[in-house]
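Chemist: pasting the structure only:
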C-alpha cells in the first residue's frame, strides 16, 4: 500500500509535538493556533491512512470499484474535509502573525470559516470515486476531490496574498516561513492532482508544519540561552497580543548594572541568580532583553503594584551582596505606549529621563512618553533635513580687538523647516547627540563651510579663520583629521582658515583619539580652541596638554564679570594663564557696550556676541563683512 509518506508525516508530527509540548512556552495566540494545527495535521494524516485501508478492505471484502460502500465514502470524505480544514487553519494561523487588530482578525477568520464550511458541505454532498490495484496503488478521485483541491488552493492563495500585503510590517522570517508553508502545500497538491497515485498532500502538510516549527514556533528560539528566560523577540510578540486584544497590562523593568571589568563567569552567575528569582514570580511572565535587563509582565496591575516594592527590596539586598547597582522601573499602564517599539525605546532612556519615586523606583509618567515622542519626531525632522539638504551653517562674526576688524566667525548649525522657519539648535542638538546624527551634521557643516571659504571670497574680506564645532562623537573618530585635511587639499583651501572647537566634555571622553585629531590639525596649520571654558569639567592639566591656540570664555562668565567680584578674579586669572601659555582668548556672549568695554579693558583678543551681530545666513554674513570691512 502507498502509505509510506503518510506514515513518515505522522512520525514527523509526533516528534514535533513531543518537543513542542515539553518546552515552556509563553501564552501567544499564534502558539495556541500552532498547537491546534499539529493536532489537525495528525488527524488529517491518520484519516489519510485509514481511508487507504478502508478502500483496500472494501476491495477485498466485496465492494466494487467505482461504487464504494457508504462507510468508505464517509471515511474518504472526512479525510478530504480534514485536508481542507488544514488549509483553512493555515490561513487562520497566518492572521495571528499579521499586524491586524483582533477585531479584524476575528472578522477575517469567521468569513474564511464560513467559506470552509461551504466547501466541506459541498465535498460531503458530491460523489467520490476511488481506484486500487489491490496491492500498492490506492487513491480516491472524482468531484469530491476536485472540490477539496479548489477550496484548499483558495486558502493557500489568500494566505500567500496576506503575507505579501504585510511583508514589510512583519519580520522577514515570518514572511519566508509562511511562503514555505504555501509552497509545500501547493507543490505536493499539484503533484498529487496530476499523479493521484502519489499520496503526497498529507506529507506536504507535515513538512510545512515542520518548517513553521523550526522558524517560528520552536520554543527553544524564544528562550535566552544565558538566563533560560523568554528573550526580547518573544516579549515583542507577547505584548503585541495585548495591543491586538486591546487589553491593558503592567510591567516591572529591572536592569542590573555591573562593573565593566567583571569577568564573564561572574557576569553569567549574576544574570542567572537574578533570572532564577525574576523567572519564578507568580502571575507573571519574565523576559530578558539581552543587555542585563529583566521585564516582568503582569496582566493584573494590582499584582504588579504589590510586587514592585518586594522586587525593589530584594534587588537592593541582592545588589549589595554582589557589589553592583540596578535600575527599577514600574509601569501600571503599559498601553500608554503607542507600540512595543516605543516601550523598548523608553526603557533604553530610563537612566537619562527617569523620574524616581521616594523608594528609588522609576515610575513611568505621561511626561516621559511625551519627551520620548518629541525626541523621536525631532530625530525624524533631522533625518529629513539631512536628506533634503536643509542643514545650514549660520555665521556669527568674531571681532579682533588688536586689528579692529572682523577677522573670524563661528559656524553654527541651523535646520530650516520646509516652511522656511528655523529650528532652534537647543531643540535638535541634544537629540542628535543621542541618535548619533550629530556626526553627519558635523560633516555637512564642514563641507558647506569649506565651500564658502573656497568660493565666497572671505580672505579678500579680511577673514582669517572660521570656527567649526566638533562633537564628542566626532572627536572619537580616528579618521576625522585625515578626512577633513584631505578635503581641504582637494578644495585647495589653506588649513589656516579653519579653527576646530571642542568642549571640555569632549576632553574627558576619548582623550587619545581627541589628541590624535587635534595634533594632526595643528600640524597641518589649523587652529584649535577650547569652547565654554569655565563651564564644564575644568581641569587645567587638560588645558596645558591640549594642542590648542584659543580658549573661549564662557558666556555666563562674560555677563557676570561686571556684577560679581569673584567672577572678575576668575576671569583675570584665566587671562593671565592664557597669556602665559601663549593662548588667545575669545569672549563669547558680549551683548552690551558695558560688556564690550570690560572685555577690551581686560585685553581680550577676540570678541563675539550679539553686540556686533547675531548668527547670520551665508549671504547675510557676506553682506555684513562687506559693510564692515576696514578700509586701508
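Modeler: Structure received. These numbers come from a predicted model, not from an experiment. Numbers count the residues shown, from 1 in each chain.

Chemist: rest of the way, CA atoms for contacts and neighbours
Modeler: Will do.

Chemist: do you have the helices of the stretch 451-600 of the chain handy? List them.
Modeler: Using DSSP state H, counting those that start in this stretch, the helices of the stretch 451-600 of the chain run over 472-475, 480-491, 504-507, 511-524, 540-545, 555-560, 565-580, 593-601.

Chemist: return the distance of the third one from the chain's centre.
Modeler: Taking the mean C-alpha point of helix 504-507 and that of its whole chain, the gap between them comes to 29 Å (CA atoms, centre = their mean, to the nearest Å).

Chemist: before we move on, the earlier item: quick check: which of the helices of the stretch 451-600 of the chain is buried the most?
Modeler: By mean neighbour count, with neighbours taken as mean count of other CA atoms under 10 Å, helix 472-475 ranks first of those at a mean of 22.

Chemist: export the helices of the stretch 451-600 of the chain as TSV, with columns for distance to residue 97.
Modeler: Formatted as TSV, the helices of the stretch 451-600 of the chain follow (distance: least, CA to CA, whole Å):
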stretch	distance to residue 97
helix 472-475	40
helix 480-491	46
helix 504-507	47
helix 511-524	47
helix 540-545	57
helix 555-560	57
helix 565-580	65
helix 593-601	66
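
Chemist: closest one to residue 43 among these?
Modeler: Between residue 43 and the helices of the stretch 451-600 of the chain, the tightest spacing by CA to CA is seen for helix 472-475, at 60.9 Å.

Chemist: put this next to the first one:
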C-alpha cells in the first residue's frame, strides 16, 4: 500500500514538471519559477529514494545490508533537503537578493551538517511485516528533529515576514507546510504509514495551481505575458539589482479599438516580439510594455522604428483591416532612474493620466518626472484618505449683487484638510482628481455637504438666494448625473431652486448631448445652471446659445483684461450687451479693487465675485460675514 501512495505522489509531481515544460514561453523568466522547479526536482528525488528504500527493505534478506542502509539514509537525508527547499522557496519575497542569497547558503550549510549527522548515526530496520516495513532509531529521530526545525523556521519566517510576500505565495506555501506537518505527524506516530511523499505531491500541486502555472502568466488575448507577470518581473529585477530598459506603448485614443479587435491585439503582440531580445507584456487593455536587458539594445533606434511604423496605417487580420493608431510612448532608458517597480507603475499612471494623447508622443522618464509623479501619487493618496475620513471641506465665497447692494449668493469651493489640519489648495488636488477619476466621488461629496449646509445652517435666512456648485467635465459625462443629484436634493429635503450648478465650456465639446439632457432634466426639477469660466480657453458664444443656462460667469482673466487691454474692453462690452439681450445675467469673477467694481456696475454686470469682498470662507466665517454685511452694516463699496 505504501509504495502505491508514493507512486501517486511521484506521478503528480512528474505531471507538474511536464506541464511546466509545455509552456515554452519564458518558463524561467522569474527566479521564483527556477526555485520552484528546483524544489520540485528535490521532491521527485525524495520520493524516488523513498520507493527505493521500500524496495530495499522488502528484499532485505536478498541484498547486502550496507546497500539497504545507504538506500534508507539517502531517503531520510533527502527529506531534510526537501524541507529546506520549501523554506528557501518561501523566503524569496522576504529579503533583498543579497540577504536572500546569504540566507539560502546558510540553509544549505546547515543541511550538509544535518546530513553528516544523520549519516553517522545508526539506523534500525523494522521488517516484521514486509508489506509495511519502516526505519527507526537515532538516525530517523535526528531526521525528524532536523525537519521539525526547518518547518518551525518556515512557519516563524512566514509569520514574521508574511506581509512582504506575494499574498498568493503566502497562502500557497502555508498550505504546503500544513500538508507536510500533517503527514509528518501521522508518520511519526504510525511509522508504517508513509505519507510524506504523497503529501509533498499534493503541496506541489497546490503551489503550481496557485503560483507557478506558466500558463497563468500569459495574456490569452494577445499571447504575451500579462500584467501580473509584469509586476512580478519588475519587482524581481529591482530586488536583484538587474538594470533594464523599458518602452511602454499605450493606445489611449483607440483604446476601444484595441479592446474590441482580437486580430489587432495579436498583430501588435507579434510585431513587438519581432524585436530580438525583448520581453513583451500586456500592460492593460490598450497597452503593451517592451523590456530589454540594460545596455543590450539601441533603445533610440528601436523607438525610431516604432514611431515610423505607427505613423502609417496598421494592416492586420485575415481581412487585411487597417487603422491609424495613435500610441503614447513612455521610455525609461535605465531602471536606476526610478529604483523600484512601484515607482515605475506610478510613473506610468502619471504619464497616462496627465499627457495629451497625440500620434507619436514620446515621454522620457527622468528625475523631474519621478519627483512630479511621486507628488502626484502622494496627493492622490491624501485625497483618497480625506474622502474616507471626512476631511473634505467646503468653503464659500460670497457673491455681491450690484442691484440689491448685498450678498445674494455664494460659490461652494472644495478644499482638502490634511490630518495635521493644514489645507491643500484646489489647484493642487483638482487636476489629480480629474486625471484619476476621483473627481466623481469628490463632486458627490461636495454636493452633499452643500445640501446639508443649506438644510442645517439656513443661509437663505441671511439673504442668500442660491449656492453655486461646480460640475467637473467627468461628472458631465455621466448619464446618471441628473438622477443622482435629484436623489441627494430629495434626501436633504431642500428647495432645488437653492442650487445653481456651474458647467464649464470644456465639458461641452464632445459630450454636449449628455450635458443638455441632464441640464433639462434638472431644470425641470428646479435647479438652475451657470456657464462657468466664460472667456477661458475655448470661448464661443454658441455655448450660451445651446446651453440652457441662466447665468454666465466671466473668467478672472477676461475680467482683468477689460481693465488692461482696449480691444478686450470693446469685445467684453459687446458680449455683455449680447448676453443681456438674451435675458441672461452675468457674474464677473476676479474683482479685487473698488474701481473695478464701480466700472463693472456701470456697464451693467449684475453680480461681482472676488477678493475685493472676501476670500473663500469656512462655513461659520461665511455665515458671520453675510450676517454682518447684509444686516448689521452695509459693505462700503
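Modeler: That came in fine, so what should we check first? Since this is a predicted model, take the numbers as computed values, not measurements.

Chemist: residues contacting residue 38 of the second structure?
Modeler: Residue 38 of the second structure makes contact with residue 85 under the criterion CA atoms under 8 Å, 6 or more residues apart in numbering.

Chemist: can you check residue 543 of the second structure too?
Modeler: Per CA under 8 Å, 6+ apart, neighbours of residue 543 of the second structure: 505, 508.

Chemist: max-length helix in the second structure?
Modeler: Longest helix of the second structure, by residue count under DSSP state H: helix 31-58.

Chemist: so how far is whichever helix or strand comes after that one off the chain centroid?
Modeler: Per DSSP states H and E, the first helix or strand lying C-terminal to helix 31-58 of the second structure is helix 65-90. Put simply, helix 65-90 of the second structure sits 44 Å off its chain's centre (CA atoms, centre = their mean).

Chemist: quick one, helices of the stretch 301-450 of the first structure?
Modeler: Along the stretch 301-450 of the first structure, counting by DSSP H, counting those that start in this stretch, helices occupy 301-322, 340-348, 350-353, 366-387, 425-435, 437-455.

Chemist: can you tell me which residue in the first structure aligns to residue 150 of the second structure?
Modeler: Matched by TM-score structural alignment, residue 150 of the second structure corresponds to residue 155 in the first structure.

Chemist: what's the local residue count around its match?
Modeler: By other CA atoms under 10 Å, 24 other residues sit near residue 155 of the first structure.

Chemist: of the helices of the stretch 451-600 of the first structure, which is nearest residue 277 of the first structure?
Modeler: When these are compared by CA to CA, helix 472-475 sits nearest residue 277 of the first structure, at 38.7 Å.

Chemist: relative to the second structure, which residues correspond to that closest one?
Modeler: Going by TM-score structural alignment, helix 472-475 of the first structure sits over residues 473-476 in the second structure.

Chemist: and the matching stretch, how far from the first structure on average?
Modeler: On superposition with the first structure, the mean distance recorded for stretch 473-476 of the second structure (mean CA distance after the TM-score superposition for the first structure) is 2.7 Å.

Chemist: one step back: mind giving me the packing neighbours of the host helix or strand of the match of residue 150 of the second structure?
Modeler: Using DSSP H and E, residue 155 of the first structure maps to helix 143-165. The contact analysis (3 or more CA pairs under 8 Å, 6 or more residues apart in numbering; DSSP states H and E) places helix 143-165 of the first structure against helix 70-97, helix 102-125, helix 172-194.

Chemist: show me the contact partners of it.
Modeler: Outside of helix 143-165 of the first structure, the residues within contact range by CA under 8 Å, 6+ apart are 77, 80-81, 83-84, 87-88, 90-91, 94, 98, 116, 119-120, 122-128, 175, 178-179, 182, 185-186, 189.

Chemist: quick check: angle from that helix to helix 102-125?
Modeler: Helix 143-165 of the first structure runs at 160 degrees relative to helix 102-125, counting by axes from the mean of the first three to the mean of the last three CA atoms, to 10 degrees.

Chemist: where's the aligned partner of residue 203 of the second structure in the first structure, which helix or strand?
Modeler: Matched by TM-score structural alignment, residue 203 of the second structure corresponds to residue 208 in the first structure. If you go by DSSP H and E, residue 208 of the first structure is part of helix 201-212.

Chemist: the helix or strand just after that helix vs the second structure, mean deviation?
Modeler: Using DSSP H and E, the next helix or strand after helix 201-212 of the first structure towards the C-terminus is helix 232-245. By mean CA distance after the TM-score superposition for the first structure, the fitted helix 232-245 of the first structure averages 1.5 Å away from its aligned residues in the second structure.

Chemist: read off where helix 232-245 of the first structure ends up in the second structure.
Modeler: Structural correspondence for helix 232-245 of the first structure: residues 227-240 of the second structure, per TM-score structural alignment.

Chemist: which residues sit against the matching stretch?
Modeler: Against stretch 227-240 of the second structure from outside (CA under 8 Å, 6+ apart): 29-31, 96-98, 217-218, 243-244, 281-284, 339-341.

Chemist: just the buried ones out of these, please.
Modeler: The neighbour count (16 or more other CA atoms under 10 Å) marks 30, 31, 97, 217, 218, 243, 244, 281, 282, 283, 340, 341 as buried among these.

Chemist: residue 608 of the second structure: which of these is nearest?
Modeler: Checking these against residue 608 of the second structure by CA to CA gives residue 283 as the nearest, at 49.5 Å.

Chemist: residue 77 of the first structure and residue 122 touch, don't they?
Modeler: No: with contact defined as CA atoms under 8 Å, residue 77 of the first structure does not count as touching residue 122 (10.4 Å).

Chemist: the two - which one has more neighbours?
Modeler: Neighbours per residue, other CA under 10 Å: of residue 77 of the first structure and residue 122, the larger number sits with residue 77, 25 against 16.

Chemist: the second structure: which residue goes with the more buried one?
Modeler: Under the alignment by TM-score structural alignment, residue 77 of the first structure pairs with residue 73 in the second structure.

Chemist: mind checking what residue 83 of the second structure lines up with in the first structure?
Modeler: Checking TM-score structural alignment: residue 83 of the second structure goes with residue 87.

Chemist: got the contact list for the closest residue to residue 75 of the second structure other than its chain neighbours?
Modeler: Spatial nearest neighbour of residue 75 of the second structure, excluding adjacent residues (CA to CA, 6 or more residues apart in numbering): residue 49 at 4.8 Å. Applying CA under 8 Å, 6+ apart, we find residue 49 of the second structure in contact with 71, 72, 74, 75, 78.
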